[in-house]
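Undergrad: sequence? don't have it. structure:
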């Protein structure tokens, strides 16, 4: 058996559309010492492939980070398989809040240097010396204190469409940039209670350890992140303090948590919180676009990209050759879309 996919994306998407069963989107992570990440990766791939699991998983010496889609009839078997590993036995599984079952169409498991790219090269940094967990009731209680500092440890485009009441944005493109930036921003608030949160818990857990490493004292992080908070708030009948949509890194690009729409279309300015990628494959910019602008620009982010989209495919391919798109995300702090094909 090949331990990687060999089928075209188009065919895989067609097979997903033809499935006659429901899928459940699940995320989980665990910081742990994995002696042989490649061996663990191959064992994991074999077991999950047999269960029909799709998704994206990163494995490193420091642990595992997974976002997956599991056939509903195999969820129990998946859980049993996962729990055969001692360091994953009993691990919390975050179940997606707003799930259409179409979050992934292929299984990809990659060995990385770290499961979260953090830029930390200090050998004295200890991920196990982390902040205190807060569950949903404790988060609501502590965050109600006006002296508590609430820090969003996600990227700027995630914060833009949804965040907790009174949350502080650390306006960065990557977690690597964000860690030192957040420490600098809060230097004068070291004695306050600081709560960190992120999508599923993995980034804020590492951030809480980084803050303690940098001399902060009263550091907390939301257990299970926004996903677990939302599920528990519904289950326990708690007030939901999250406003808007939770950005997710799969084909859904977001799940509805709060009813509010707190962001705007990047093209016309109308209220909207639907992310999309520019349909011009030479651009593929991630940005917010309303239905009217999607129709007007054919799903592209600009007149230039729309013009490219309507060229013959061979001409589009020629224009794409040698282009380094970099981190193609619309950044509202720059107040413009990044350069496109055909621009200087």
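TA: The structure has been received and is ready for your questions. These figures come from a predicted structure and were not determined experimentally. Residues are numbered from 1 along each chain as shown.
Undergrad: please count neighbours and contacts with C-alpha atoms only from this point.
TA: OK.
Undergrad: any chance you could map the strands in the stretch 201-344 of the chain?
TA: Per DSSP state E, counting those that start in this stretch, the stretch 201-344 of the chain carries strands over the ranges 219-222, 242-246, 255-256, 275-277, 286-288.
Undergrad: pick the most buried one from those.
TA: strand 219-222 (a mean of 26; mean count of other CA atoms under 10 Å).
Undergrad: does it pack against any helices or strands, and if so which?
TA: Applying 3 or more CA pairs under 8 Å, 6 or more residues apart in numbering; DSSP states H and E, we find strand 219-222 packed against strand 132-134, strand 194-197, helix 202-213.
Undergrad: ranking the ones you listed by burial, who's on top?
TA: strand 194-197 (a mean of 27).
Undergrad: related to what we said a few turns ago, can you list the helices and strands packed on strand 219-222 in TSV and add distance to residue 143?
TA: Shown next, in TSV, are the helices and strands packed on strand 219-222 (distance: least, CA to CA, whole Å):
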stretch	distance to residue 143
strand 132-134	10
strand 194-197	8
helix 202-213	16
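Undergrad: can you show me the strands along the stretch 1-150 of the chain?
TA: 23-31, 54-60, 63-71, 94-95, 107-111, 132-134, 149-152.
Undergrad: another one to put next to it:
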């Protein structure tokens, strides 16, 4: 048995489109020291591949972080496979807010140095000394109280399309950068109640421990992240305090929480919260684009990229780096501002 996918992307997507059964999109994570991450990775692939499980799973010596799509008719069997492993037995599972079953089209399991690329030396502070875990309901009730500050620990391209009311949303596009920004922003607020949140909770585990290490006295985190918050609030019949869409790292790129659209197309400024990647594969920047601009720019982020796509030319690395080190969002901010300046002049 090959322990990796050997089928091309186009065929895999076609197979997914032709499936006659339903899937469940789930996510889970756990920090737990693994003696042999590579063996654990290979064992998981042997368990999940025959069941047509798809997803993006990262394994590291410190644990596992998984986003998956599991066929409904195999779901009970899938859950039984979790019982085989100490790290996965009883692990909390989060379910997608909106689920069309098309979140992933293949199974990818990778071994990485860390679950979250934070750039920190874990030996320099106690990573197990995390903040207080708050349920979705408790977190909901704390928002807006005196001497309480809410902090979005996701990247800016995530928070731009959706965030909690009154939350601090740093303009960062890496977790490492965000830790530094948040620490500086809250330097004079160490005695306030700090409420941290992210998509599923994994980034807050590291962030809360880091803030406590930096002298913050009352650090709290949303247990299960936005995904679990949405489920609990809906079950309780409450009006969510999260506005907009929750960004997700799969083919959907987002799922609405309260139905509002709070962001704009990066090219024309119309209300829009649909992320896409520039269709010039030499660029592939992540940005927000409305249907009209997608048609106008041929799925690309700028006229230059549209021209390169038609000509079949690959954008040089020098041009990409010219917008900044990140290809995900900072470049997007720069190019969109330049494009809007052009429109204003015209």
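TA: In hand now; what should we look at? Keep in mind it's a predicted model, so treat the numbers as computed, not measured.
Undergrad: where does the TM-score land?
TA: Superposed pair, TM-score by TM-score structural alignment, normalised by the length of the first structure: 0.93. Supporting alignment: 335 aligned residues with a CA RMSD of 1.9 Å.
Undergrad: if we can go back for a sec, as JSON lines, the strands of the stretch 201-344 of the first structure with distance to residue 134 of the first structure would be great.
TA: As requested, the strands of the stretch 201-344 of the first structure are exported to JSON lines (distance: least, CA to CA, whole Å):
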{"stretch": "strand 219-222", "distance to residue 134 of the first structure": "5"}
{"stretch": "strand 242-246", "distance to residue 134 of the first structure": "15"}
{"stretch": "strand 255-256", "distance to residue 134 of the first structure": "22"}
{"stretch": "strand 275-277", "distance to residue 134 of the first structure": "30"}
{"stretch": "strand 286-288", "distance to residue 134 of the first structure": "32"}
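Undergrad: mean distance of the biggest helix by length in the first structure to its aligned residues in the second structure, please.
TA: Longest helix in the first structure, counting residues (DSSP state H): helix 37-50. Superposed on the second structure, helix 37-50 of the first structure shows a mean distance of 0.7 Å to its aligned residues (mean CA distance after the TM-score superposition for the first structure).
Undergrad: tell me how far that helix lies from the chain's centre.
TA: 22 Å (CA atoms, centre = their mean, to the nearest Å).
Undergrad: okay, angle between it and strand 107-111 too, please.
TA: If you take axes from the mean of the first three to the mean of the last three CA atoms, to 10 degrees, helix 37-50 of the first structure sits at 170 degrees to strand 107-111.
Undergrad: which helices and strands does helix 37-50 of the first structure pack with?
TA: So helix 37-50 of the first structure, by 3+ CA pairs under 8 Å, 6+ apart, packs with strand 54-60, strand 107-111.
Undergrad: tell me which of the helices and strands packed on strand 219-222 of the first structure lies nearest to residue 279 of the first structure.
TA: Residue 279 of the first structure sits nearest to helix 202-213 of all these, at 29.8 Å, using CA to CA.
Undergrad: the closest one vs the second structure, average distance?
TA: Superposing on the second structure and averaging over aligned pairs (mean CA distance after the TM-score superposition for the first structure), helix 202-213 of the first structure comes out at 0.9 Å.
Undergrad: so what touches that helix?
TA: Outside of helix 202-213 of the first structure, the residues within contact range by CA atoms under 8 Å, 6 or more residues apart in numbering are 29-30, 65, 116, 125-131, 153-154, 175, 179, 183, 196-198, 219-222, 225.
Undergrad: hmm, try it at 7 Å
TA: 29, 125, 127, 129-131, 153, 179, 183, 196-198, 219-221 (CA atoms under 7 Å, 6 or more residues apart in numbering).
Undergrad: stretch 51-59 of the second structure now?
TA: Applying CA under 7 Å, 6+ apart, the contact partners of stretch 51-59 of the second structure are 37, 41, 64-71, 74, 104-112, 115.
Undergrad: please, a PyMOL command that selects the buried ones among those residues?
TA: In PyMOL, this line selects whichever of the contacts of stretch 51-59 of the second structure come out buried by 16 or more other CA atoms under 10 Å:
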select buried, resi 37+41+64+65+66+67+68+69+70+71+104+105+106+107+108+109+111+112+115
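Undergrad: what do we get in the second structure for residue 197 of the first structure?
TA: The alignment partner of residue 197 of the first structure in the second structure, by TM-score structural alignment, is residue 197.
Undergrad: pretty sure its match contacts residue 221?
TA: Yes. Look at residue 197 of the second structure against residue 221 with CA atoms under 7 Å: they come within range, at 5.8 Å.
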